[in-house]
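> Please work out how this folds:
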Amino acid sequence: MSVHPYAGDRIGLATIHAKERAVAPPFRRLMDATVVVAPDLDTDKLGTFSGEVPRPDALVETSLMKAELVFRTMDVDCAVASEGSYGPIDRLPLTPGGMEIMAFVDRKRGMRVVETLATHRTNWRLMSFEAGDPSVSKAVKSLGFPDYGVFVISGSSGDHPVKDLTNLDEVVAAVDREARRSADGKALVVADMRAHRNPMRMKVLRALAWKLARRLATLCPKCGAPGFGHLLSRRGLPCEACGDPTHWIDFEIDGCSCCGHAVVRLRNDGRRTAPRLSCKACRNRSVVSSTASGETTGRTG
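This is a model prediction of the structure:
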């Protein structure tokens, strides 16, 4: 096998939350590259899960900003960073979920690669308590505490979240204190989603890191640059009944971020038509046909 372009390279990682535990193994295994945490970076300046610092932009843009920070403190050509968002799902408000983004920047090649991973694997939850509530300990344990961290936040002001609590007595005391100083008399307990305080999120980041590393390990068949892979999906798979385009994916486009070479890839499942039930045109014709039949029946009755 030929040596990968990143073999032996140092790749800077922007993190203060031990994400190297998730990112380093696949980069080492698949490309023989060493992931090194960038020194003297405060990634919390680009947003915090506890809410006191808002994210400056959308997830993808923020993850790229974070990766670019690496070059301020390290003399490397490549950098990687991740950004995540967790909370209730819009259409299923009682079901939490998350989205993880991992961005890779190769400034020598002028290349940026971003991979994403949506997940339902999370303990994220937000709970509200008044001072003296006897159910705090049991509720916090249900989040996995102390193996999983929690934040305690005043119900009326999120400026000073209480972090890095280590035992139940500290959590109960923080809830009582924050509830009493809150204008609404309540304190919020929120699952800590920082990677080093959330083993489940660390597993999701590990899965995403493998996805990114596999992408980077794939070389462009034309120019040999790393990162050849999925660029976009094109919808419009034809209906099996009428042949009209549907919302189903018809084909994928893989490409190179360096030279622009791209290839069309058919669906992995081999389907070349979409089910009739997925076709808007067929459904509309069925409605029209049913209406017309009903009108005819009404006239003859």
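> can we go C-alpha only for contacts and neighbour counts from here?
Fine.
> Could I get the full set of helices for the stretch 101-250 of the chain?
136-142, 168-181, 199-217 (DSSP state H, counting those that start in this stretch).
> Check which helices and strands the second one sits against.
So that's helix 168-181. If you count contacts as 3 or more C-alpha pairs under 8 Å, 6 or more residues apart in numbering; DSSP states H and E, helix 168-181 packs onto strand 126-130, helix 136-142, strand 150-154, strand 186-191.
> With respect to residue 224, which of those lies nearest?
strand 186-191 (43.6 Å; C-alpha to C-alpha).
> Name the residues that touch that closest one?
123-131, 140, 143, 148-156, 175-176, 178-180 (C-alpha atoms under 8 Å, 6 or more residues apart in numbering).
> let's go with 7 Å and repeat that
123-130, 143, 149-155, 175, 178-179 (C-alpha atoms under 7 Å, 6 or more residues apart in numbering).
> re the thing from before, point out the most buried one among the helices and strands packed on helix 168-181.
strand 150-154 (a mean of 27; mean count of other C-alpha atoms under 10 Å).
> In contact with the nearest residue to residue 220 once chain neighbours are set aside, which residues are there?
Of all residues not flanking residue 220 in the chain, residue 228 sits nearest, at 5.0 Å (C-alpha to C-alpha, 6 or more residues apart in numbering). Going by C-alpha under 7 Å, 6+ apart, residue 228 touches 215, 216, 218, 219, 220, 254, 255, 256.
> out of those residues, which is most surrounded?
residue 256 (25 neighbours; other C-alpha atoms under 10 Å).
> Let's see this one next, to set against the first:
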Amino acid sequence: MEIFKDRKLVIATKHKKESVIAPLLEKNLGVKCFVPDDFDTDVLGTFTGEIERKEGALTTARKKCLLAMEKTNCDLGIASEGSFGPHPTIFIAHADDEFLIFIDKKNNLEIIVRELSLDTNFNAATINSFQNLVDLVKNVGFPEHAVILKITEKEVTYVVKGIQSWELLEESYNKLSANSSQVVAETDMRAMYNPTRMKVIEKAAKKLVEKIKSFCPQCNTPGFGVVKTKPGLLCKWCGSPTNSIKSHLYQCQKCQFELEKMFPNEKKTEDPMYCDNCNP
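The predicted structure is shown next:
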């Protein structure tokens, strides 16, 4: 893309996210990606609680991106931020909620995508024996996926992160359990220690590339994307509106041109099982 070709793009990360982000952006946009030296994203919050993240994921990603751009004097940047917890609609399942933000100061562009995925090994538990710990880590993909040990959920004075060997796991557990009857074990959700999360970030990066390559039909500005979804797909049986998506509303952030695309999921009616009238 000529608007980005051969421009330097800073990736705001200290957790190796460039491994999945840079190849996609360089191939599709023609940019030259780099990571800033000694850039500590932990100042905006850590997963283990030493530094509390004071703002939401998107605001934090934006701040992270702008800090990296300022530090490197680069007018093109990208950052991601994730959060983990119950899925917003499937409450019994954990979810990885990733935001990716692309900022172009030269052209006054800010392009954002979100990837909400059920594909996560996010887990935490209080354990009272090494065998309990072994059972837990086997279920979260250890040792390919790292784990963290600490004395309590909120006690962060002694935390062992990035554990990816059975030897270190046992050694760390013995040290913590010597001073406490219980130990908290949790998955290390930093991207470089969590291949499952890294795949979700890669998926978000692919979505971002597609959005950047979507141009406004009126002014040709990149990033012409969905700003609102509209429910109301009609039930196949009774014809009543359902909560399923009927259309997507696209908007250009530069000229504000809007376009409504009907039936984005390629179906014009909904199965009665999703109808409150037919299946209350």
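> Can you give me the TM-score here?
Superposed pair, TM-score by TM-score structural alignment, normalised by the length of the second structure: 0.88. Supporting alignment: 279 aligned residues with a C-alpha RMSD of 2.6 Å.
> returning to what we had before: show me what the residue nearest to residue 220 of the first structure aligns to in the second structure.
In the second structure, the residue matched to residue 228 of the first structure (TM-score structural alignment) is residue 224.
> so how far is residue 211 of the second structure from that match?
The spacing between residue 224 of the second structure and residue 211 of the second structure, counted by C-alpha to C-alpha, to the nearest Å, is 7 Å.
> wait, residue 93 of the second structure sits on residue 87?
Yes. Using C-alpha atoms under 7 Å, residue 93 of the second structure is in contact with residue 87, at 5.7 Å.
> can you list the helices of the stretch 101-250 of the first structure in a markdown table and add distance to residue 44 of the first structure?
Listed next are the helices of the stretch 101-250 of the first structure as a markdown table, based on distance: least, C-alpha to C-alpha, whole Å:
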| stretch | distance to residue 44 of the first structure |
| --- | --- |
| helix 136-142 | 25 |
| helix 168-181 | 22 |
| helix 199-217 | 17 |
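> what about residue 235 of the first structure, how many residues close to it?
Neighbour number of residue 235 of the first structure under other C-alpha under 10 Å is 14.
> tell me the contacts of it?
By C-alpha under 7 Å, 6+ apart, the residues touching residue 235 of the first structure are 247, 248, 249, 250.
> how does it look with 10 Å?
245, 246, 247, 248, 249, 250, 251, 252 (C-alpha atoms under 10 Å, 6 or more residues apart in numbering).
> what do we get in the second structure for the fourth one?
Right, residue 248 of the first structure. By TM-score structural alignment, residue 248 of the first structure lines up with residue 244.
> shouldn't that match be in contact with residue 230?
Yes. Counting by C-alpha atoms under 10 Å, residue 244 of the second structure does reach residue 230; the two are 8.3 Å apart.
> Next one: the alignment partner in the first structure of residue 262 of the second structure from residue 276 of the first structure, what distance?
With the correspondence set by TM-score structural alignment, residue 262 of the second structure lines up against residue 266 in the first structure. Residue 266 of the first structure sits 20 Å away from residue 276 of the first structure, going by C-alpha to C-alpha.
> and residue 119 of the second structure, what pairs with it in the first structure?
In the first structure, residue 119 of the second structure lands on residue 121 (TM-score structural alignment).
> Of all the helices of the stretch 101-250 of the first structure, which one comes closest to residue 55 of the first structure?
helix 199-217 (18.8 Å).
> same for that closest one, what does it pack against?
helix 20-31, strand 78-89, strand 92-106, strand 111-119, strand 229-235 (3 or more C-alpha pairs under 10 Å, 6 or more residues apart in numbering; DSSP states H and E).
> Repeat the analysis, applying 6 Å as the threshold.
Applying 3 or more C-alpha pairs under 6 Å, 6 or more residues apart in numbering; DSSP states H and E, one finds that helix 199-217 of the first structure makes contact with helix 20-31.
> Find me the equivalent region of the helix it packs on in the second structure.
Counting by TM-score structural alignment, helix 20-31 of the first structure falls onto residues 18-29 of the second structure.
> now stretch 61-75 of the first structure
Going by TM-score structural alignment, stretch 61-75 of the first structure sits over residues 59-73 in the second structure.
> So which residues make contact with the matching stretch?
Contact with stretch 59-73 of the second structure is made by 12, 77, 78, 79, 80, 81, as judged by C-alpha atoms under 6 Å, 6 or more residues apart in numbering.
> quick one: buried residues of it?
For stretch 59-73 of the second structure, a neighbour-count test (16 or more other C-alpha atoms under 10 Å) marks 60, 61, 62, 63, 64, 65, 66, 67, 68, 69, 72 as buried.
> The host helix or strand of the first one vs the first structure - mean distance after superposition?
Residue 60 of the second structure is part of helix 57-72 when elements are defined by DSSP states H and E. Average distance between helix 57-72 of the second structure and its aligned residues in the first structure, after superposition and using mean C-alpha distance after the TM-score superposition for the first structure, equals 1.4 Å.
> before we move on, back to that, buried residues in the match of helix 20-31 of the first structure?
Buried residues in stretch 18-29 of the second structure (16+ other C-alpha under 10 Å): 18, 20, 21, 22, 24, 25, 26, 28, 29.
> got a list of contacts for that stretch?
1, 33, 202, 205.
> And the last one? What does it align with in the first structure?
In the first structure, the residue paired with residue 205 of the second structure is residue 209, using TM-score structural alignment.
> With adjacent residues omitted, what lies nearest to that match?
That would be residue 23: by C-alpha to C-alpha, 6+ apart, it lies 5.2 Å from residue 209 of the first structure.
> ok, now how distant is the one you found from residue 99 of the first structure?
Distance, residue 23 of the first structure to residue 99 of the first structure, by C-alpha to C-alpha: 17 Å.
> Residue 116 of the first structure too?
Counting by C-alpha to C-alpha, the gap from residue 116 of the first structure to residue 99 of the first structure is 7 Å.
> Please say which of the two ends up with more neighbours.
residue 116 (19 against 16).
> Quick check: the more buried one touching residue 103?
No. Counting by C-alpha atoms under 6 Å, residue 116 of the first structure sits too far from residue 103 to count as a contact (8.8 Å).
> Quick check: end-to-end length of stretch 139-155 of the second structure?
24 Å.
> How far away from the center of its chain is that stretch?
20 Å (C-alpha atoms, centre = their mean, to the nearest Å).
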